[in-house]
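> here is the input, now give the coordinates:
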Amino acid sequence: MKNRYNKLTLILLNIFTMMFIAKILSGDLHGITLDIKDIFIYYYSHTFLGEKITIINILISVFPIIIMVSIFADEVSIELEKNATYIFTRSVNRKKWITRKFIHIFISLIKIELIQFSISFMYFSALGYRINDLKSSLVIIIELFILTTLTQYILIVISSLVTLKTSNIYGYTFCNFIFLINILIFHLFYFTKQTLVQYLPFTQYILSIQENILVNRNIRYLSNFIPGYNFTEAVIYDIIIIITLILVGRKIIEKHEFY
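Alright, predicted model coming up:
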């Protein structure tokens, strides 16, 4: 398990990354909008559809989530390495243990995301963005919070499961690789194969929020969306993936050998 100092370092890195990227993206919205929900959407579900696929665009899209995932990616495997004998000689059911561990990670992730979103709100306000309509702003921010948290959690669980079979480095690398591939497929095929794009497992936080009726379509960067694909469908899809992964994890831990 990462010590508190390392976790705090990664959390601070994520916050400073948010500030840096948001400042860059804010330049795109200059003179177009000062509605705080628009900068929230543009940052937390950033796409570069219709633009060139560059390293900068890709990093802006994936780096914040990659940092957040790194906080928890190896937590399961490291705790097992240190405390396997203690854990499993106290008659603790393996399946129950890993389920509780994933629940603990999810709760911790929510807490960190709440801090991140609160700081984002204050920082976006400092950049000059304001609440134009309280209800629409709350709806957008809450939906973004739920979707980004679920996406990060899926990646954390995948990384945790892979590390049980390989190593911490391989698990985190594999997790980042498949996330990057998803982002690339999303941008390569968005306009030609939307059925494929619609069911990519790690882009629901981009897809469904863009469809929201509260999104300002007059902003070029927020004008693309898949009609009919909404927030509820995205959440259900993510939950199905999470439940499936946890069931797989319970099966893996049951057969896992401890030395």
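> from here on, contacts and neighbour counts on C-alpha atoms
Fine.
> find the nearest non-adjacent residue to the spatially most central residue of the chain, please.
In the chain, the residue lying closest to the centroid (C-alpha atoms, centre = their mean) is Gln152, at 3.1 Å. Leaving aside its sequence neighbours, Gln152 sits nearest to Val69 (C-alpha to C-alpha, 6 or more residues apart in numbering; 6.0 Å).
> got the contact list for that neighbour?
Contacts for Val69 (C-alpha atoms under 8 Å, 6 or more residues apart in numbering) come out as 152-153, 155-156.
> before we compare anything, build this one as well:
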Amino acid sequence: MKIDSISLKSSTIAIFVMIGLVAIALSLFASNYFKRAALNAQMTSLSRVIEVASIEVFTKIKNHTFDFGSKLAHNPDLLQATKRHLKNEGNGELSQLLDDPFINGFVGFSKIDLKKLRIYDLQLKLISQSNMGVSDLDDQAAPYIRSTISNRGKTDRLKAVQALWASPQGPFYSLVVPLGGLRPIGYLEIIINPVFNFSGIGNITNTPVHIHTMSGELLNENSQQFADDHLPIEFLIRASDETPLFKVVSYENIAT
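The predicted model follows:
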């Protein structure tokens, strides 16, 4: 009888211990689960903030580039030089005129990182380009630009076409505007480095920002520093043809 009493008591204690252990385990599991859920929700929210900031940056890129391109496309000297070049009467003056913004600057030159200026005829055949700027580019405009211009209707022929695109030299942004007003004689392409602008996302989010290639190579970073406990939030920037172009990594201090 005494043995049975001890056995029952031991069993009861064991059951309560097991219940306690299960309760602790469930508590830890629930705690970790809700922490992960909260962290995932915070990361999603922060990623959305970066997305909105990137849209703002891209809008500024387009506006700054369009302002510059519109003025240059209506430059009388550039128009006359293009007409002479199309008649095979040019003597290299067209490329010299395209070099001028690189040498003497232009209104808003600090807002964009100009990489190349090119002129095409109405069939999108390259007829001239700046000597200055990035070299070894393909002689054709990016496929997305060629496709957009070739497939659009006559009512859209005076509209500018923009594209983010990849090249062996890195990511680029192009804006192509008609050259010559209502009766265009060709197209002017302004090619810039978009990474220069996208690193400015940190000025909007007030966070350290790094720009990486898809393979992980660092392209640019802002001046803000991050600590080991900062959480990296990645946002993918896609080219206009939807292929991955580069990654924006914002380092967020989630403790604050």
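> need the TM-score between these chains.
Scored against TM-score structural alignment, normalised by the length of structure 2, the superposed chains reach a TM-score of 0.31; 125 aligned residues with a C-alpha RMSD of 5.6 Å.
> ok, back up a step: which residues are in contact with the residue nearest to the centre of structure 1?
65, 68-69.
> same check, this time on Val235 of structure 1
Contact analysis of Val235 of structure 1 by C-alpha under 8 Å, 6+ apart lists 147, 150, 204.
> please enumerate the strands of structure 2.
All strands of structure 2, identified by DSSP state E, fall at 114-120, 126-129, 161-167, 170-179, 186-192, 209-212, 218-221, 231-238, 244-252.
> what about Leu196 of structure 1, how many residues close to it?
Residues lying near Leu196 of structure 1 (other C-alpha atoms under 10 Å) number 12.
> check which helix or strand covers it.
Using DSSP states H and E, Leu196 of structure 1 sits within helix 194-198.
> same deal with Phe179 of structure 1?
Using DSSP H and E, Phe179 of structure 1 falls within helix 168-189.
> same deal with Ile115 of structure 1?
Element membership for Ile115 of structure 1, per DSSP H and E: helix 94-126.
> that helix packs against which elements?
Applying 3 or more C-alpha pairs under 8 Å, 6 or more residues apart in numbering; DSSP states H and E, we find helix 94-126 of structure 1 packed against helix 4-29, helix 36-44, helix 75-88, helix 134-165, helix 231-255.
> tilt between the longest one and helix 75-88?
Using axes from the mean of the first three to the mean of the last three C-alpha atoms, to 10 degrees, one finds that helix 134-165 of structure 1 and helix 75-88 are set 60 degrees apart in direction.
> try the last one
Here helix 231-255 of structure 1 runs at 40 degrees with respect to helix 75-88, directions being taken by the same axes, to 10 degrees.
> which parts of helix 231-255 of structure 1 are buried?
231, 234-235, 238, 241-242, 245-246, 249-250, 252-253 (16 or more other C-alpha atoms under 10 Å).
> mind checking how far the nearest residue to Ile169 of structure 1 once chain neighbours are set aside is from Thr173 of structure 1?
Nearest residue to Ile169 of structure 1 in three dimensions, chain neighbours excluded: Thr163, at 7.7 Å (C-alpha to C-alpha, 6+ apart). The gap separating Thr163 of structure 1 from Thr173 of structure 1 is 10 Å, by C-alpha to C-alpha, to the nearest Å.
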